[in-house]
Structures are given as structure tokens and as C-alpha cells.
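Asks: Could you look at this predicted model? Sequence included:
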Amino acid sequence: MPTHSDIPRTGAPRLRKPNATDGAAIWELVKDCKPLDENSMYCNLVQADHFRDTCIVAQLDGDIIGWISGHMIPDQNALFVWQVAVSAKARGMGLGKKMLLDLIERDVCDGATHLKTTITRDNAASWALFRGFARHIGGELTDEPHFTRDVHFEGRHDTEHMVSITIPSARDLKRAA
């Protein structure tokens, strides 16, 4: 008898806002996406519930195969992307970029002039995703050390670089899509 992972997948992933009931599946996905930092299941549940307007899940055949957690930074016109997770079985589909595009096109992000995220220097997949995303939308990408190894992490975590991507106007975005 075939296992769930052996069943052929059909169609394209559906992008949607998460629900609190997605918290456990999101937590499992993040755990499977090294080198992402694992949060508690409760943290992912709260993100899916309280920040659902600035978070997104990709679902295919009943499984959550993609997740982005984010929030609007208070007193800034910026969407901060905390984590991007794409299941190994969904990589190579451009899902990360599709989820980012969906997020910046939401009404709640209308005032965002920048997308920001932090990335360690050794996270090649994240750098590739965000550089490709910036090129795709015609945005400028800059970065600088933000949370540093010695000052913020007491030597226990690599420096996180703040990446900032300008978000073009809605009219220019439609041309990029």
C-alpha cells in the first residue's frame, strides 16, 4: 500500500492565509527545513493566528508545503519576513518567490515600500531567493550586519544581516509579475 508521500500530487499549490489549526503542520515543516531556527509549536500557532494577514502557507493535496512568517514593522513602511520554509518535495517550483509576491500584493502591505529580512552569510538558499526576488520585482537589494554574533547572540549564533529590498509601486509590480 502506498504511503501518503508516494501518492502523486496534482495541480498547483494553493496560497492562503494560515489558520491557528495550521500551527503544528507549520512547526513540522520548519523543523524539516534546516538551517531554519526552530521555534516552539506555540510560536508558530500564534504567528498563524495573530499575524495571519502577513503570513502565508502553500498547500498541496492537503499538505502544507510552504510557509512564510512576517509582520509589518511598527512605525516603518516595511514588511519583515521572519522565515521562509519550502518542503523538500516542493523545491524547484519557484514557490518561495510566489509566496513573497502574494504577500507584498496583499492590502495589508499596501504601505510597504521595503521588504526586510535577516540572513546569515552562510545561508546560500536564502540569499539566492531574495536576490532573485529583488531582480524579479525590479527592487534594489542592500544589506548590512544587524544582529551581530558577539553583541546580540553572545557568540552562539552567526551575525544576521538585515536585507532590505525596495518594493516598486503597484503599477510597476504588475509589470514584473
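Replies: Great, that's in hand.
Asks: contacts and neighbour counts: CA atoms only from here.
Replies: OK.
Asks: And the top helix by length along the chain, what's buried?
Replies: Ranked by number of residues, the top helix in the chain under DSSP state H is helix 124-137. Within helix 124-137, the residues scored as buried using 16 or more other Cα atoms under 10 Å are 126-127, 129-131, 133-134, 137.
Asks: Residues in contact with the helix or strand containing residue 28: which ones?
Replies: Counting by DSSP states H and E, the element that carries residue 28 is helix 23-32. If you take Cα atoms under 8 Å, 6 or more residues apart in numbering as the criterion, helix 23-32 is touched by 36-42, 44-46, 48, 64-67, 85-87.
Asks: Restricted to strands, list those.
Replies: 64-67, 85-86 (DSSP state E).
Asks: most surrounded residue in the residues you listed?
Replies: For the ones in strands among the contacts of helix 23-32, neighbours were counted by other Cα atoms under 10 Å; the highest total belongs to residue 67, with 29 neighbours.
Asks: Now the closest residue to that residue other than its chain neighbours: which helix or strand?
Replies: Sequence neighbours aside, residue 57 is the residue nearest to residue 67 in space, at 4.4 Å (criterion: Cα to Cα, 6 or more residues apart in numbering). In this assignment (DSSP H and E), residue 57 forms part of strand 56-60.
Asks: Against that first model, consider the following:
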Amino acid sequence: MTAAQAALAGADREFLGMPEGLELDAPRVEDGAVIWRIARDSKVLDLNSSYSYLLWCRDFAATSVVARDGQGEPVGFVTGYIRPERPQTLVVWQVAVDHAQRGRGLAGALLDGLTARVADELDVHRVETTITPDNTASNRLFTSFAERHGAAVQREVLFHGGLFPDGGHEPEVLYRIGPLAATAATR
């Protein structure tokens, strides 16, 4: 077990909202294909190449998390990375939950578990993500995350739709959340 896996194993017991029968874990390379399928099946996320999900599980496992069911299969994930010029900021790239697990609070538990780990291990105090204006679920997820952690939310358009070469893309609104007042690791 890696240090990240051990930290998550302890963190998931501290979250009252973690759905029964699921546990937090760091992603492994062999999870890349399942994570890609969950992202594809979400019908909301911009789908990256399957290769990129394999790389993400290898190179960014310390700043990402999966939820595993009783058989050890991923049923949800959060991918993230640390901003090079802002090392106390976790950028959340994607959040997705398998259709069968939706409505159980899993996305929030994944986000809480990941931020608790990176706050403890990497001294992260802020979260950034981008959300398109039409993504109501993500807006709610990150707004409620900020409320739980006593953090302010600043919003501004990061990339307007015209910057995307494929046309018809909604603007990406940057959410800056922080500083985080409390995480499971510090409670």
C-alpha cells in the first residue's frame, strides 16, 4: 500500500457522508480504462483520450482519488493536479460518478477526501476548477464544497467560448475556492 492509499484509507472513515460499501483510494494505472468509461458515460465531461487517463493514473495519482466498490472496481473519481506557480492550489480537472452510484453524495465525499489528503500531505489550502455555465450539478457540488469548508468562492471567465477550436464550446468559468478552513485531516 502506498502512502497515498494509506492516508485515504484513514480519511474515508472520518467522512460521515461516504456512501456505505465504498472506500476512497488512490488511482492505479489499471484503473485508467474504467475511469475513461465513467467519464465517457457521464455525457457531460469533455472526454480526453484513453491514453491520457492512463497517464493521469500514473503521474497524478497523488492529487487524484477513486471510489471503489466492494469488488475493488472504481465507481467514481476526481482527477487533479497542483498548479506549478501556485503550489498551495489543487486544480480539479474532472469529477465523475458512475450512473449506478449517483444521488448518494459520492462526488462530495470524493472531493472532501482528496482535499483532506492534499491539505495534509502537500499543504494545499485552495481549490480551483472550471465549470461551464450550463453544468448545474458541478456548480452545486463546488458551491456546497466551499460552504462545508468555510471558504469564499470567486468566479470569473477563464476561457471564453471563442478560444476553443472545435466551436460551440461554452465558456469555462474559473472557480477559486479558499482558503479552506477545515478538512478531515485537520478536524
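Replies: Cool, got the structure. This one's a predicted model, so the numbers in the text were calculated from it and none came from an experiment.
Asks: still on that earlier bit, the helix holding residue 28 of structure 1 against structure 2, how far on average?
Replies: Here helix 23-32 of structure 1, set against structure 2 after superposition, deviates by a mean of 0.6 Å using mean Cα distance after the TM-score superposition for structure 1.
Asks: In structure 2, what range does that helix match?
Replies: Aligned by TM-score structural alignment, helix 23-32 of structure 1 corresponds to residues 32-41 of structure 2.
Asks: which of the residues in the matching stretch are buried?
Replies: Result for stretch 32-41 of structure 2 [16+ other Cα under 10 Å]: buried residues 32-36, 38-40.
Asks: so the top helix by length along structure 2 versus helix 136-148, what angle?
Replies: Longest helix of structure 2, by residue count under DSSP H: helix 106-122. With axes from the mean of the first three to the mean of the last three Cα atoms, to 10 degrees applied, the angle from helix 106-122 of structure 2 to helix 136-148 works out at 50 degrees.
Asks: Give me the contact list for helix 106-122 of structure 2.
Replies: Helix 106-122 of structure 2 is contacted from outside by 4, 7-8, 11-12, 15, 17-19, 24, 62-67, 76-78, 88, 90, 95-97, 124-125, 141, 145, 183-186, using Cα under 8 Å, 6+ apart.
Asks: Equivalent analysis for stretch 153-172 of structure 2, please.
Replies: 130-134, 143, 146, 173-178.
Asks: I figured residue 98 of structure 2 was touching residue 73, is that so?
Replies: No - if you go by Cα atoms under 8 Å, residue 98 of structure 2 and residue 73 don't touch, sitting 10.9 Å apart.
Asks: The two: which has the busier surroundings?
Replies: Using other Cα under 10 Å, the more surrounded residue of residue 98 of structure 2 and residue 73 is residue 98, with 18 against 14.
Asks: Just give the nearest non-adjacent residue to the aligned residue in structure 1 for the more buried one, would you?
Replies: The alignment partner of residue 98 of structure 2 in structure 1, by TM-score structural alignment, is residue 87. Nearest non-adjacent residue to residue 87 of structure 1, counting by Cα to Cα, 6+ apart: residue 65, 4.9 Å away.
Asks: Need the counterpart of that neighbour in structure 2.
Replies: Match for residue 65 of structure 1 (TM-score structural alignment): residue 75.
Asks: do you know how far that match is from residue 120 of structure 2?
Replies: Distance from residue 75 of structure 2 to residue 120 of structure 2, counting by Cα to Cα, to the nearest Å: 25 Å.
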